[in-house]
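Colleague: Have a look; sequence and predicted model below, questions after that.
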Amino acid sequence: MTDATSATVSSSSEPRGADAGDAGEVSARPTRPRALLVAGLVGLAAFIAFGFAVAQNVEAPFTQPLDDAWRAFVGLAPGTGGETWALPMLFQHLGQIPGAVLTMLLIPAWLFVIRRWRSALFFLTAELVGNFGVSQLTKNLVDRPRPADDVAAGLFGPLFQVDHGSFPSGHAVSTGILVVAVAALLPPAKRLVWWIVGALLVVGMIWQRTLINAHWLSDALFGIIGGASATLIIWWAFATLLQKDYGKPLFRRAIAAPANEGAA
């Protein structure tokens, strides 16, 4: 009687254990969060729609009254020196060669060094697609004029050398990419601090690009949206690969020596 009972318990408990193991494997299986794709597509649609609206009247799109008011409020005149102190120059360099070296060389190289090659491929893809597909392609298609001197009204053009095309702000696109791409490298529990830092980077970049009269306010706002949205879509595409990297440290190699190493 006892043997039969124990056999019954043993046989009935084994399938439940197997089921639990299978359930654990299913729950741990990498997935692509649909919210990333939806948010990215909505944001990219808004970016494209605004670009199309600007292209219909590049001299005075529907946001021009707001852009003019913001420029009059924030834009600096030449010779004040307000554009060359540490904080605005930080954002200036972030969207130029130093920022490109950081985002397209140093960060991907470090990710390869710490054996997060999936993350490195994601980061490079986001940078290339965003900076060339979103920023440069749109600049050439829309070709919105940058703010120009209007000395009689106390308004001035760019205080630094710039290329053609005001929409979108390439600096802003790069910032949108950076904020979302770095968030994608972090497991969910560790993203809060970065989102706060990212919000400060976004606000600072919009401020700096309009402070130096390099862009209209709408160029910077939609530049952030375009860069961030494209990166959200790429994050969704790479999500299952990125999740495999979350157990690996970002700032040091994992050195896990077996407890019995050297015992033999």
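Modeller: It's in. Treat the numbers as computed from the prediction; the structure is a model and nothing was measured.
Colleague: contacts and neighbour counts: CA atoms only from here.
Modeller: Will do.
Colleague: can you give me the offset of stretch 172-182 from its chain's centre?
Modeller: Chain-centre distance of stretch 172-182: 3 Å, with CA atoms, centre = their mean, to the nearest Å.
Colleague: Ignore what I typed, I meant stretch 138-150.
Modeller: 24 Å.
Colleague: now stretch 91-104
Modeller: 14 Å.
Colleague: Now do that stretch: distance from first to last residue.
Modeller: Distance between the two ends of stretch 91-104: 17 Å, counting by CA to CA, to the nearest Å.
Colleague: ranges for the helices of this structure?
Modeller: Along the chain, counting by DSSP state H, helices occupy 2-28, 34-56, 64-74, 86-94, 97-101, 107-113, 117-128, 137-142, 170-185, 192-211, 217-243.
Colleague: So which of these is nearest residue 160?
Modeller: helix 86-94 (9.2 Å; CA to CA).
Colleague: what comes up buried for the closest one?
Modeller: 88, 90-92, 94 (16 or more other CA atoms under 10 Å).
Colleague: Equivalent analysis for stretch 67-87, please.
Modeller: Buried, per 16+ other CA under 10 Å, within stretch 67-87: 67-68, 70-72, 75-77, 83.
Colleague: mind checking which of the helices of the chain is nearest residue 164?
Modeller: The nearest among these, by CA to CA, is helix 137-142 at 7.6 Å.
Colleague: before we move on, back to that, now the helices of the chain as a markdown table including distance to residue 161?
Modeller: Output for those, formatted as a markdown table (distance: least, CA to CA, whole Å):
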| stretch | distance to residue 161 |
| --- | --- |
| helix 2-28 | 51 |
| helix 34-56 | 23 |
| helix 64-74 | 18 |
| helix 86-94 | 11 |
| helix 97-101 | 14 |
| helix 107-113 | 27 |
| helix 117-128 | 23 |
| helix 137-142 | 16 |
| helix 170-185 | 13 |
| helix 192-211 | 12 |
| helix 217-243 | 17 |
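Colleague: Alongside the first one, take a look at this:
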Amino acid sequence: MTFSSLMSVARREVLAIAGLALAAGGLLVFASLADEIMEQEPLHFDRVLLLALRTGDNNDPIGPPWVEIMFTDLTSLGSTTILALATLGVIGYLLIARRSGTALLVLGAVVGGTLLNNLLKLFFDRPRPDLVAHIVDTQTTSFPSGHAMISAATYLTLGLLLARVQTRRIFRVYIIAVAIGITFLVGVSRVYLGVHWPSDVLAGWCAGASWAILCWLLAIFLQRRHQIAPPGEEGAGPATAEPDEAFPASPVR
């Protein structure tokens, strides 16, 4: 094995270890919040942040009316309809690109993240905030935030897996940055609109991001086994493209 091959393997292993560490860190934060939530009491920072987004006299959201409209629109990016359309759009792109294995992984990741969120909501059964008025209607329980968790699980999974099929670093960075930005805005909108405690959103981000990272690591594993196509190659099978610096394909043995 040449020196360049050794460096490629080392970078790949560092990425995998870093991904596992991030997923573990997110799960630890989620577990810590869940432990507090089991007491069915809002955390101190929940009250502070929620009230900080309200005016002192009439409990309206801070900012001019257009800000409220903006966050109402942004929160729709975490709705089931929008997430389903985004997922189907990406799956369609992957099928056209002859990446059926990656498309199936995307579908499983999004559906699995949604089912996990529903199970967590049923288990914790936390009431919605009653400290401020709700700007939009809600039907489910509060912890973890479904919009925050499922948008993280969906957009981050889509971003990370789409980045896996890109050969240029600037495209990968852009895709992942957009996914993170949308996920962040959706979560903030839920607190601004008064329908979630900040801890709900933080827990949703942590659980959803951890799920997305685990799906990304699964994609790396499957690419090494040549069960889905590596970056720069259409269809499944042995890699023939040049190794990528940040997400190198496994050398053929």
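Modeller: Received the coordinates, thanks. Bear in mind the structure is a predicted one, so any value in this text is a computation, not a measurement.
Colleague: Dump the buried residues of helix 86-94 of structure 1 to a markdown table, plus distance to residue 54 of structure 1.
Modeller: Formatted as a markdown table, these follow (distance: CA to CA, whole Å):
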| residue | distance to residue 54 of structure 1 |
| --- | --- |
| 88 | 27 |
| 90 | 29 |
| 91 | 26 |
| 92 | 25 |
| 94 | 26 |
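Colleague: Between which two of those is the distance greatest?
Modeller: 88 and 94 (9.9 Å).
Colleague: can you tell which of the helices of structure 1 is closest to residue 156 of structure 1?
Modeller: helix 64-74 (9.0 Å).
Colleague: Identify the residues contacting the closest residue to residue 133 of structure 2 other than its chain neighbours.
Modeller: With CA to CA, 6 or more residues apart in numbering as the criterion, residue 133 of structure 2 has its nearest non-adjacent residue at 6.2 Å, and that residue is residue 194. By CA atoms under 8 Å, 6 or more residues apart in numbering, the contact list for residue 194 of structure 2 reads 50, 129, 132-135.
Colleague: hmm, 10 Å instead?
Modeller: Residues in contact with residue 194 of structure 2, defined by CA atoms under 10 Å, 6 or more residues apart in numbering, are 50-51, 53-54, 60-61, 128-136.
Colleague: from those, which is closest to residue 144 of structure 2?
Modeller: Taking CA to CA as the measure, residue 144 of structure 2 sits nearest to residue 128 out of those, at 10.6 Å.
Colleague: just checking, that closest one touches residue 121?
Modeller: No - if you go by CA atoms under 10 Å, residue 128 of structure 2 and residue 121 don't touch, sitting 11.4 Å apart.
Colleague: Find residues that contact each of those two.
Modeller: Counting by CA under 10 Å, 6+ apart, the residues touching both residue 128 of structure 2 and residue 121 are 140-143, 145.
Colleague: Where strands are concerned, which of the residues you listed count?
Modeller: Among these, no member falls in strands (DSSP state E).
Colleague: Got a ChimeraX select line for the buried ones in those?
Modeller: To isolate the buried members of these in ChimeraX, using 16+ other CA under 10 Å:
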select :141,142,143,145
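Colleague: could I get the shared contacts of residue 128 and residue 121 of structure 2 as JSON lines with distance to residue 218 of structure 2?
Modeller: Output for these, formatted as JSON lines (distance: CA to CA, whole Å):
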{"residue": "140", "distance to residue 218 of structure 2": "31"}
{"residue": "141", "distance to residue 218 of structure 2": "31"}
{"residue": "142", "distance to residue 218 of structure 2": "30"}
{"residue": "143", "distance to residue 218 of structure 2": "27"}
{"residue": "145", "distance to residue 218 of structure 2": "25"}
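Colleague: from the shared contacts of residue 128 and residue 121 of structure 2, which is closest to residue 159 of structure 2?
Modeller: residue 145 (20.5 Å).
Colleague: how near is the counterpart of that closest one in structure 1 to residue 226 of structure 1?
Modeller: In the superposition onto structure 1, residue 145 of structure 2 corresponds to residue 169 when matched by TM-score structural alignment. Distance, residue 169 of structure 1 to residue 226 of structure 1, by CA to CA: 10 Å.
Colleague: hey, what's in contact with both of these two?
Modeller: In contact with both residue 169 of structure 1 and residue 226: 135, 220, using CA under 10 Å, 6+ apart.
Colleague: Can you report how many residues lie near residue 125 of structure 1?
Modeller: 18 (other CA atoms under 10 Å).
Colleague: hang on, isn't residue 228 of structure 1 packed against residue 42?
Modeller: No - using CA under 10 Å, residue 228 of structure 1 is not in contact with residue 42, being 11.2 Å away.
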